[in-house]
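S.K.: no sequence for this one, just the structure:
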């Protein structure tokens, strides 16, 4: 169970960071800098939110999810998913709306992995931790490349 929960956290963190960054970028008025500034902002916010949220999701999220599922299994089989969902939301209320979204997404991904019946080994769980790190490195790399291309274009045509 711990391995599946760790994999779920590794998948939840980048998805949630991207969705949160999209929400911030979409709610702001358009910037005159063009689409490259929007892409840069989206990628930088995704990387920043991921760097902040991933440690919390992989520690607090996994621990409270294991506890929630343990407690839900003590209830009637018919109410187990509802109890688990309610406890995930309850533990997710630690930062109000900001963390509730992450806890709901985590619960959905974990239920999906459980429904698929996928068994994860400990090495797969440890390997899954590379996903958020890879997303951060890729986001910063793309922002850097956009900057290099903009500078090159400006030197040739500006």
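M.R.: Yep, it's here. Remember, predicted model here, so these are calculated numbers, not experimental data.

S.K.: CA atoms for contacts and neighbours, from now on please.
M.R.: Fine.

S.K.: who touches stretch 112-127?
M.R.: 3, 4, 6, 7, 8 (CA atoms under 8 Å, 6 or more residues apart in numbering).

S.K.: Recalculate using a threshold of 6 Å.
M.R.: Outside stretch 112-127, the residues that touch it by CA atoms under 6 Å, 6 or more residues apart in numbering are 3, 4, 6, 7.

S.K.: let's bring in a second model and compare:
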């Protein structure tokens, strides 16, 4: 397989990993950080409404960043680690890739570091499961869009 074909498959896998990661990131962040502005609110009342609104908000802001910045930096991380694979072995390649993902994820400290780690784990899972190709990537891109639609419909029904 040519380098261009390998790069094309890797890029499609990165898009899929980004789409899955942004959905997981938004949901997990809404659970872990339910009060992003630090104001005193009663989280026990309207928990579904608060969770849905926060997830939609996190999804809107994180989607373009993770899709664009995360995909490009993940691609760079894997290409650099692949160059060193001959010298450090397969396990070393994974470690170098993880370190580079985390380095690029330091842009917004813990928030983006968490997203970078989640992206790395998702990408490695897809690599092991051999999930790639543009058809799969496009299906995965539907996940955050469907999540956004479902949560907005839920918010409309609750309001």
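M.R.: All right, it came through fine. Since the structure is predicted, the reported quantities are computational estimates derived from the model, not experimental observations.

S.K.: Do you know the score for how well these two fit?
M.R.: With the length set by TM-score structural alignment, normalised by the length of the first structure, the two chains reach a TM-score of 0.84; 144 aligned residues with a CA RMSD of 1.9 Å.

S.K.: Mind telling me what residue 129 of the first structure corresponds to in the second structure?
M.R.: Residue correspondence to the second structure (TM-score structural alignment): residue 129 of the first structure is matched to residue 141.

S.K.: Can you name the residues that contact residue 136 of the first structure?
M.R.: By CA under 6 Å, 6+ apart, residue 136 of the first structure lies in contact with residue 47.

S.K.: Look at it and give its secondary structure.
M.R.: Using DSSP: H, G, I helix; E, B strand; the rest coil, the structure places residue 136 of the first structure in helix.

S.K.: Same question for the one 4 residues further on.
M.R.: For residue 140 of the first structure, the assignment made with three-state DSSP gives helix.

S.K.: residue ranges of the helices in the second structure, please?
M.R.: Ranges of helices within the second structure are 3-32, 47-64, 71-83, 85-104, 110-128, 134-158, based on DSSP state H.

S.K.: do you know how far the match of residue 129 of the first structure is from residue 32 of the second structure?
M.R.: Plainly put, residue 141 of the second structure is 24 Å away from residue 32 of the second structure if you go by CA to CA, to the nearest Å.

S.K.: And these two? Which one has more around it.
M.R.: residue 141 (20 against 10; other CA atoms under 10 Å).

S.K.: was I right about the match of residue 129 of the first structure contacting residue 20?
M.R.: No. Counting by CA atoms under 6 Å, residue 141 of the second structure stays clear of residue 20, with 7.7 Å between them.

S.K.: so what's the residue nearest to the spatial centre of the second structure closest to, chain neighbours aside?
M.R.: Taking CA atoms, centre = their mean as the criterion, residue 21 is the residue nearest the geometric centre of the second structure, at 2.5 Å. Leaving aside its chain neighbours, residue 21 of the second structure sits nearest to residue 119 (5.4 Å; criterion: CA to CA, 6 or more residues apart in numbering).

S.K.: Number of residues surrounding the one you found?
M.R.: Residues lying near residue 119 of the second structure (other CA under 10 Å) number 29.

S.K.: Relative to residue 132 of the first structure, how far out is the counterpart of it in the first structure?
M.R.: Using TM-score structural alignment, the partner of residue 119 of the second structure in the first structure is residue 106. Distance check for residue 106 of the first structure against residue 132 of the first structure: by CA to CA, it reads 14 Å.

S.K.: ditto for residue 155 of the first structure
M.R.: 35 Å.

S.K.: So these two - more neighbours on which side?
M.R.: When residue 155 of the first structure and residue 132 are compared for neighbours, residue 132 comes out ahead with 22 against 9, by other CA under 10 Å.

S.K.: Can you find the partner of the residue nearest to the centre of the second structure in the first structure?
M.R.: Under the alignment (TM-score structural alignment), residue 21 of the second structure pairs with residue 12 of the first structure.
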